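>>> Let's see this in three dimensions:
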Amino acid sequence: MLIVLSGPSGVGKGTVRQAMMADSFKDFKYSVSMTTRTPRPGEKDGVDYYFRTKEQFQQHIADGEMLEWARYVNNFYGTPLGPVNKTLDEGQDVLLEIEVNGAMQVREKCPDGVFIFLTPPDLQELKQRIEKRGTDDAATILKRMEKARNEIKMMENYDYAVVNDKVDLAVKRIESIITSEHNRVPRVIDRYRKMIGVK
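As a prediction, the model looks like this:
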């Protein structure tokens, strides 16, 4: 099962994903993204990102090897299709933590995925989280907030909305969604058809 976690910038997608990875539930594999940006200190190829040149990345796009991709601040970011398909073929869930536009690309290619939109408790809380980062000036924060409003409008394209009021509670909500999705009849019916000899 493909699980897509996304939401507006500053909502805490990375923090929630890291908490999910540390949780004992962890019945999935995190999909490592690909980027053309240079590695930061301590980052390892194939662990934090697949680091590629712009030429290599563009060749992957041309060859249809990217599940989704985007260009951001003169660098490419995206999800390579090969590792995702390999993990799914091995019978393991795959978790993607991606931006809203990337999620819409995945939605087109994998409509049977589970799409989860992480939301802030309210816009004021989102603004405070962005301000706490201390990386943006006032004008940039205003732009981020406007973008967040537009991204929240896209929630209607998702299957679930999960409020990230407290990280541990958000993780529990997401884990309950994953458990429920595994028990949906369309996902299990083939197993039972085989059991009773029906094609």
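>>> only C-alpha atoms for contact and neighbour calcs from this point on.
Noted.
>>> Phe28: neighbour count?
19 (other C-alpha atoms under 10 Å).
>>> Now do it against Ser176, distance only.
Distance of Phe28 to Ser176, computed by C-alpha to C-alpha, to the nearest Å: 13 Å.
>>> Another sequence for comparison is provided below:
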Amino acid sequence: MSSCMTKLFVRALFDYDPMEDTTIPCKDAAVAFKRGDVLQIVSREDDTWWQACHLGDGSSRAGLIPSKQLHERRVALQRPRALFKPQLINTAVFPVTEDVDYGSITGIHIAGLRRSFRLGRKGSRTRKTAQLRRWSSEVHGAISPLTYIEVVLYHKEPKDRPRLIVLIGPSGVGVNELKRRLVISDPDRYGVCVPYTTREKRKQEREGVDYHFVSVQAFEELILNHRFVEYGQYRGSYYGSNLDSVQRVMAEGKVCLLDVHPSKIKHVYNSEFKPYVVFVKPPRIEELRLTRRRAKFVCDEDIKQVRMFSEEDFEDIIDQAEMLDSQYGHLFDTVIVNGDIAVAFRELKAVLEKMDESEDQWVPASWMRSTPTKAWRSCSSLTGWI
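Just a heads-up that it's a prediction; the model follows:
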């Protein structure tokens, strides 16, 4: 298969260990892989077992992997268990001025670093866990189990806009602090979008800096026109992250840093934004306790409520991270463990700078088919999820 016309590459969206598979015809003839690995499909002639090899595998040895159909059947057999899960509930949201993190950087104000809204921190861990479970299967409207997604190499040309950077992480892990440090480190390169709100502007606030202040009618028209990545209500006012704000940052040639609820990635997961998704993961709970021991956070913008982390907060962060990883891990392009904020910042900045060096990157093939360009290489007739 020396011709591009015969090559098909996919990213695996689940882990597979043939040593644990009792149905594989020959364990030695199988290929193990982890979620996120890029595989070259050599043959799909068999409905049960495909042949594939790891990308860049020096041995170029092809082996057996479960077909899409086989994996879907296996998952379907496990679905009855989901019928016994407790009923899930909706979540209240409210704005915050700080993402827990490590406190503000004294004396420096950066426009748009306020989240449009966040999940409330009030309530029991049981309720929070139930709230997290309702996030499943929203991205892409997927009903079928995750198997493989066709990918192609994307080569960034000088004229191309920077890819959108989507940061995901549980509340308290340090997403906002990483955004802040990136913008301060190079304000000409990094930018954040300014949220929209319908509440009254306060004396010290500036239009287009702290928020875009709009009427309720204007906000609801934007909702009807699907212009929000995410939005919610708090104390009778709307708050939301608008697609126009994201586009303004990108139109300036800057890398837009977007921090959104994970189920809302679907609104930007397309060829227009080509998002690069970073999962900010907490360290082990022992290190989490040590690094956040003296950290404070503002949990209500209006009454300026400030408090320290509790043991329950630490456990919530770990639980939320595990839930995010299990339900949305197939979308993550990279994972940054934020134990030491300085180390995590250096790692994240290095990853983003490497992207800017026009290094080829694997992206969903459907993105490139919708915007044909010489910057991509794929000759398969398949579309997206396979």
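>>> excluding its backbone neighbours, what's nearest the residue positioned nearest the centre of the first structure?
For the first structure, the residue nearest the mean C-alpha position is Glu97 (2.1 Å; C-alpha atoms, centre = their mean). Once flanking residues are discounted, Glu97 of the first structure sits nearest to Leu5: 4.8 Å by C-alpha to C-alpha, 6 or more residues apart in numbering.
>>> got the contact list for the residue nearest to the centre of the first structure?
Listed by C-alpha atoms under 8 Å, 6 or more residues apart in numbering, the contact partners of Glu97 of the first structure are Val4, Leu5, Ser6, Lys13, Gly14, Arg17.
>>> follow-up on the earlier one: quickly list what's touching both of Phe28 and Ser176 of the first structure.
Counting by C-alpha under 8 Å, 6+ apart, nothing touches both Phe28 of the first structure and Ser176.
>>> Can you tell me which helices and strands the lengthiest helix in the second structure packs against?
As assigned by DSSP state H, the longest helix anywhere in the second structure is helix 311-328. Other helices and strands packing on helix 311-328 of the second structure, by 3 or more C-alpha pairs under 8 Å, 6 or more residues apart in numbering; DSSP states H and E, are helix 125-133, helix 285-291.
>>> where exactly do the helices run in the second structure?
68-78, 125-133, 175-185, 216-224, 243-251, 285-291, 311-328, 341-355, 365-370.
>>> Mind telling me the two of the contacts of Glu97 of the first structure farthest from one another?
Val4 and Gly14 (12.6 Å; C-alpha to C-alpha).
>>> So between those two, which is more surrounded?
Val4 (23 against 14).
>>> how close does the residue mapped onto the more buried one from the second structure get to Glu287 of the second structure?
In the second structure, the residue paired with Val4 of the first structure is Val166, using TM-score structural alignment. Distance, Val166 of the second structure to Glu287 of the second structure, by C-alpha to C-alpha: 25 Å.
>>> about what we covered before: how much space is there between the residue nearest to the centre of the first structure and Thr35 of the first structure?
14 Å.
>>> Could you do Met66 of the first structure as well?
Per C-alpha to C-alpha, Met66 of the first structure is found 12 Å from Thr35 of the first structure.
>>> for Met154 of the first structure, same thing?
Between Met154 of the first structure and Thr35 of the first structure the computed distance is 25 Å (C-alpha to C-alpha).
>>> before we move on, what about Glu131 of the first structure?
Taking C-alpha to C-alpha, one finds Glu131 of the first structure at 26 Å from Thr35 of the first structure.
>>> Have a look at the two and say which one is more surrounded.
Taking other C-alpha under 10 Å, Glu131 of the first structure and Thr35 do not tie; Thr35 has more neighbours (23 against 15).
>>> what sits against the residue nearest to Glu97 of the first structure?
Contacts of Leu5 of the first structure by C-alpha under 8 Å, 6+ apart are Lys13, Leu95, Leu96, Glu97, Ile98, Phe115, Ile116, Phe117, Leu118.
>>> Map the last one onto the second structure.
Pointing back at Leu118 of the first structure there. So Leu118 of the first structure corresponds to Val280, using TM-score structural alignment.
>>> Tally up the residues packed near that match, please.
Val280 of the second structure - counted by other C-alpha under 10 Å - has 24 other residues nearby.
>>> I'd assumed Val166 was in contact with it.
No: assessed by C-alpha atoms under 8 Å, Val280 of the second structure is found out of contact with Val166, at 10.4 Å.
>>> Touching, Lys296 of the second structure and Arg307? I think so.
Yes: here Lys296 of the second structure reaches Arg307: they are 5.6 Å apart, a contact under C-alpha under 8 Å.
>>> picking that back up, most neighbours among the contacts of Leu5 of the first structure, which one?
Neighbour max across the contacts of Leu5 of the first structure (other C-alpha under 10 Å) = Phe117, 27 neighbours.
>>> what's the nearest residue to that residue if we skip its chain neighbours?
Phe117 of the first structure's closest residue in space is Ala161 (C-alpha to C-alpha, 6+ apart), at 4.7 Å.
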